[in-house]
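Participant: Below are the sequence and a predicted model; questions follow.
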Amino acid sequence: MTKLKLGPLADDRPLKLTVELPAAVHRDLVAYAAALAAETGGEVVSPEKLVSPMLARFMASDRAFSRRRGARKD
């Protein structure tokens, strides 16, 4: 079985953000949470807990974003 891109989730102080997701995306998040729990041996987390690390991972892997962000730093 291929490893998932996310590993165990860090316990980080959250900032509240409200978003609307299509039902299919929510179902996929629920399924991903179950797969992550099975792979890591941890508890199944709520789909809301997955959004932040997924977005962070996506942005970290976006080379164009990384270049622009790096150029912006003084």
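Facilitator: That came through fine.
Participant: CA only for contacts and neighbour counts going forward, please
Facilitator: Will do.
Participant: Distance-wise, check the most far-flung residue of the chain relative to its centre relative to residue 46.
Facilitator: Distance to the chain centre peaks in the chain at residue 74, reaching 28.3 Å (criterion: C-alpha atoms, centre = their mean). As judged by C-alpha to C-alpha, to the nearest Å, residue 74 and residue 46 stand 38 Å apart.
Participant: And for residue 40?
Facilitator: 15 Å.
Participant: Second structure for comparison follows:
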Amino acid sequence: MAKLKLGPIADDKPVKVTLELPANLHRDLVAYAAILGREAGHVTTDPIRLIVPMLERFIASDRGFAKVRRGAQHRTGD
């Protein structure tokens, strides 16, 4: 079994997003969704639903961003 960075996608109210993706990125999202669906024992996840959790995971794992953000919150007292 592959060790994917994303876990199961929460069945949440979908949000409509309009953007253009390079064809190769779209193919990768489709493939990732298929693998994720197989591993979770579900039907293939809509690849568009991967974008938000991937962005959340990326931002959460960006230590530089977290450091700057903590510094900005400290200065503003948030």
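Facilitator: Right, received. Where do you want to start? Predicted model only: the values in this text are computed from it and were never measured.
Participant: Show me which residues of the longest helix along the second structure are buried.
Facilitator: Criterion DSSP state H: the longest helix present in the second structure is helix 23-40. For helix 23-40 of the second structure, the neighbour count (16 or more other C-alpha atoms under 10 Å) marks 29-30, 32-37, 39 as buried.
Participant: Those residues into a markdown table, with extra columns for distance to residue 61 of the second structure?
Facilitator: Converted to a markdown table, these look like this (distance: C-alpha to C-alpha, whole Å):
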| residue | distance to residue 61 of the second structure |
| --- | --- |
| 29 | 20 |
| 30 | 23 |
| 32 | 19 |
| 33 | 21 |
| 34 | 24 |
| 35 | 22 |
| 36 | 20 |
| 37 | 23 |
| 39 | 23 |
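Participant: Residue 71 of the first structure matches what in the second structure?
Facilitator: By TM-score structural alignment, residue 71 of the first structure lines up with residue 71 in the second structure.
Participant: Number of residues surrounding its match?
Facilitator: Using other C-alpha atoms under 10 Å, residue 71 of the second structure is surrounded by 12 other residues.
Participant: same deal with residue 70 of the first structure?
Facilitator: Residue 70 of the first structure has 10 nearby residues by other C-alpha under 10 Å.
Participant: Now do the SS call for residue 20 of the second structure.
Facilitator: Secondary structure, DSSP: H, G, I helix; E, B strand; the rest coil: residue 20 of the second structure is coil.
Participant: One more: residue 42 of the second structure?
Facilitator: coil.
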